[in-house]
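sharing a sequence plus its predicted fold:
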Amino acid sequence: MFPNNKVCDVSIDIPPQGNSECFDDDGRPRRSGTLWTASAHITTAVIGSGVLSLAWAIAQLGWIAGPVVILLFSWVTYYTSTLLSDCYRNNDPDTGKRNYTYMDAVKSNLGGAKVKICGVVQYLNLVGSAIGYTIAASISMMAIKRSNCFHKSGGKDPCHINSNPYMIAFGIMQIVLSQIPNFDQLWWLSIVAAVMSFTYSTIGLGLGIAKVAETRTIMGSMTGISIGSVTETQKMWRRFQALGNIAFAYSFSLILLEIQDTIRSPPSEAKTMKKATIISVAVSTVFYMLCGCMGYAAFGDLAPGNLLTGFGFYNPYWLLDIANVAIVVHLVGGYQVFCQPFFAFVEKAAAEKYPDSNFITREIRVRVPCFCHCNINLFRSVWRTAFVIVATLISMLLPFFNDVVGILGALGFWPLTIYFPIEMYIEQKRIRKWSKRWICLQILSVVCLIITISSAAGSIAGVILDLKSFKPFKTSY
């Protein structure tokens, strides 16, 4: 449905058109995204599995540094996201040439080898997010099974479960959903996922408050986990890893321009995106502070790596089941929000290289009962299925939630959230070198680079430690 209630029958075979009721200024079918659909996409990307590790992250940093770091990350993410949203169009925010993807923006503003570097980092992060979401979803599915097992046995049965069947089940769901051809068609899935994220975050918060009320004690310390529970070296690495966990909780810049490309105009896409960003980041930060702080207050040094699956809570088991079902549903949607840009990139590159291949370019219309019809592309079906299978296998080989989350946060935070947005903004706005603003932006970039290197080192150290006791496809939890 388009303006003036006009229905537009748009086919992919129609050549680019001029600006009209059915087409945008770039000749593509008119975009229909709004402030609220953009906010839903961002919220789905932001309030993901990362919120579940924040109690653990604050436990490593303590009552002072933990909340301060979360607030700093939220401000930096919002600020650099506003810089990035200005790069959606070149020069003029209303009529400039559109950059449909993050890589398009880097190519237009920076060019050269930086485009390839950006592509490698961005798509590695998208692939990594698929792996992280698979691990998190399997942990929640296992938690449902274990909570019911604990309830039936009265806590006598250790209820050890192998994660592999649950990862495979999640992978099968993603194979089906990955056949959705376009990112713009995912708005409904993002809204459902956003609702689920608020559901499990609220349950986690409520259980934390209930735990504090029950014990009448606020756990934790000003400096974080105490020496004795861990060694000094382990505490240092864990603090670094905690920075990566918090960075991952705010990682959505890598798909910001893809989300912005779904927004209709006027007003300009940048104005709508900035409003959507501040709404989403503000709401996310409130939830992060509440969930992270209440989880730490409830468990102190013993705060689990995953608040709802680490079994800091046992009862009411049915409420835990609802929370973990909500997590799984959210991660199903979040997986697609992160992977669709990568799918589109590969399929576009293949179509450009082999334009005459029917296997790659041909759309087969298939009638589906109750759904009228859908378009099937053989290359899309085969390659997306193969991607999900590979991501699932890697998840089965490295099922370490906190470590993987930390690595993903470190991998994407500085280059995609900080460096490229700042450099593109400087280039587009022609900010003079060594000016006051240029110096401030560079200082911000260098500080965040140091944080990224530290968090990556801590997370890698965690993976190495976990691998010493892990046997692929055999270890149960």
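Ah, there it is. Keep in mind that what you see is a predicted model, and the values were worked out from it rather than measured.

going forward, measure contacts and count neighbours with C-alpha atoms only.
Fine.

the lengthiest helix in the chain packs against which elements?
Across the chain, the helix with the greatest residue count (assigned by DSSP state H) is helix 113-153. In terms of contacts (3 or more Cα pairs under 8 Å, 6 or more residues apart in numbering; DSSP states H and E), helix 113-153 is packed against helix 102-109, helix 164-177, helix 317-353, helix 378-397, helix 401-412.

most tightly packed of the ones you listed?
helix 401-412 (a mean of 28; mean count of other Cα atoms under 10 Å).

helices or strands up against that helix?
helix 113-153, helix 232-249, helix 436-467.

got another, please set it beside the one above:
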Amino acid sequence: MLVQESFELENGSVEDDNLQYENEIRTGTVWTGIAHIITAVIGAGVLSLAWSTAQLGWIAGPGVLLCFAVVTYISASLISDCYRSPDPVTGTRNPSYMDAVRVILGRKHAWFCGFLQYISFYGVGIAYVITTSTCMRAIQKSNCYHKKGHKANCAYGDHIFMLLFGVIQIVLSQIPDIHDMAWLSIVAAIMSFSYAFIGLGLGFSKVVENENIQGSIRGVPTDTVAQKIWLILQAVGDIAFAYPYSIILLEIQPLGTIHQETS
């Protein structure tokens, strides 16, 4: 874990702590860095952007997207300046968020920021579990409708899919040096483009089928105000989930993984 690795360093100056990275070889390339960025920017969050825009409407939807994009851009710009400190060119490299906080703000602030960072990771993990289970349930419902017709009772729960996804993640987490597999990010980048274009194609085909662009300025209507407020909050949360880039920017900054130099 990054927090544990950051604080299990030997006592000494902050500069001495980060000298461990200066004796290591970065084997990443521009292409592996691009693959990491694509995977982070075009993540699973894009799957819910169309639904979120429909709930918020044609004005609030793009507006919220633009606001989160601006916040992400500013955050990424500020965090990028923290990659080397105190000098942006000759300073010590900080290849993780926790290293940058410890070097610039000190260890006490690093503990606090590390706590917030891992709460954020915990929330993102929950969001991925829910998103994955929802997608698996949607696939099962789609197969049911194709076999039995759209009037069939194709209601399924998502608890079994959550458990299944969790088991798969536990098994995959046991693979040694999984963070060193550059091809994994390349495959993830290809998948990101794939489902993004699939969603675009489905939306375009629906427009052609209906012969008009549906939606409204106020979004999808609901029966009650409380239901509308809940859907708006859910839509804003889904859009925020689609912008996690700045959280892992420093880990992407070295353009790939870091390997210990061998003699």
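Looks like it came in fine. What you are looking at is a predicted structure, and each value in this text was computed from that prediction instead of being measured.

next, the TM-score between them, please.
The pair, once superposed, lands on a TM-score of 0.81 when counted by TM-score structural alignment, normalised by the length of structure 2; 240 aligned residues with a Cα RMSD of 2.5 Å.

okay, the helices and strands packed on helix 113-153 of structure 1 in CSV with distance to Ser221 of structure 1 next?
Formatted as CSV, these follow (distance: least, Cα to Cα, whole Å):
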stretch, distance to Ser221 of structure 1
helix 102-109, 41
helix 164-177, 36
helix 317-353, 27
helix 378-397, 34
helix 401-412, 21
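
closest one to Phe198 of structure 1 among those helices?
helix 317-353 (8.9 Å; Cα to Cα).

so that closest one corresponds to what in structure 2?
Using TM-score structural alignment, helix 317-353 of structure 1 lines up with nothing in structure 2.

gap between that helix and the chain center?
Chain-centre distance of helix 317-353 of structure 1: 9 Å, with Cα atoms, centre = their mean, to the nearest Å.

can you name the next helix or strand after that helix?
helix 358-361 (DSSP states H and E).

and that next one, what does it pack onto?
Short answer (3+ Cα pairs under 8 Å, 6+ apart): helix 358-361 of structure 1 packs on helix 317-353, helix 378-397.

want to try JSON lines for those helices, with distance to Ile135 of structure 1 as columns?
Listed next are those as JSON lines, based on distance: least, Cα to Cα, whole Å:
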{"stretch": "helix 317-353", "distance to Ile135 of structure 1": "10"}
{"stretch": "helix 378-397", "distance to Ile135 of structure 1": "6"}
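
mind checking which of the helices and strands packed on helix 401-412 of structure 1 is nearest Leu256 of structure 1?
Using Cα to Cα, the nearest of these to Leu256 of structure 1 is helix 113-153, at 11.6 Å.

now that closest one and helix 378-397, what's the angle there?
60 degrees (axes from the mean of the first three to the mean of the last three Cα atoms, to 10 degrees).

helix 113-153 of structure 1 to helix 102-109, inter-axis angle?
160 degrees.

on that earlier part again, okay if I get the helices and strands packed on helix 401-412 of structure 1 as CSV plus distance to Lys97 of structure 1?
Shown next, in CSV, are these (distance: least, Cα to Cα, whole Å):
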stretch, distance to Lys97 of structure 1
helix 113-153, 18
helix 232-249, 31
helix 436-467, 25
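
which one of those helices has the most crowded surroundings?
helix 232-249 (a mean of 24).

what packs against that one?
Counting by 3+ Cα pairs under 8 Å, 6+ apart, helix 232-249 of structure 1 packs on helix 54-85, helix 401-412, helix 436-467.

again, only this time at 6 Å
Packing partners of helix 232-249 of structure 1 (3 or more Cα pairs under 6 Å, 6 or more residues apart in numbering; DSSP states H and E): helix 401-412, helix 436-467.

skip ahead from that helix and say which helix or strand is next.
helix 256-260.

tell me the SS of Val46 of structure 2?
Classification of Val46 of structure 2 using DSSP: H, G, I helix; E, B strand; the rest coil returns helix.

how far away is it from Val207 of structure 2?
To Val207 of structure 2, Val46 of structure 2 is 19 Å away according to Cα to Cα, to the nearest Å.

for the two, indicate the residue with more neighbours.
Val46 (20 against 13; other Cα atoms under 10 Å).

what do we get in structure 1 for that one?
By TM-score structural alignment, Val46 of structure 2 lines up with Val51.

list the contacts for that match?
Residues in contact with Val51 of structure 1 (Cα atoms under 6 Å, 6 or more residues apart in numbering): none are found.
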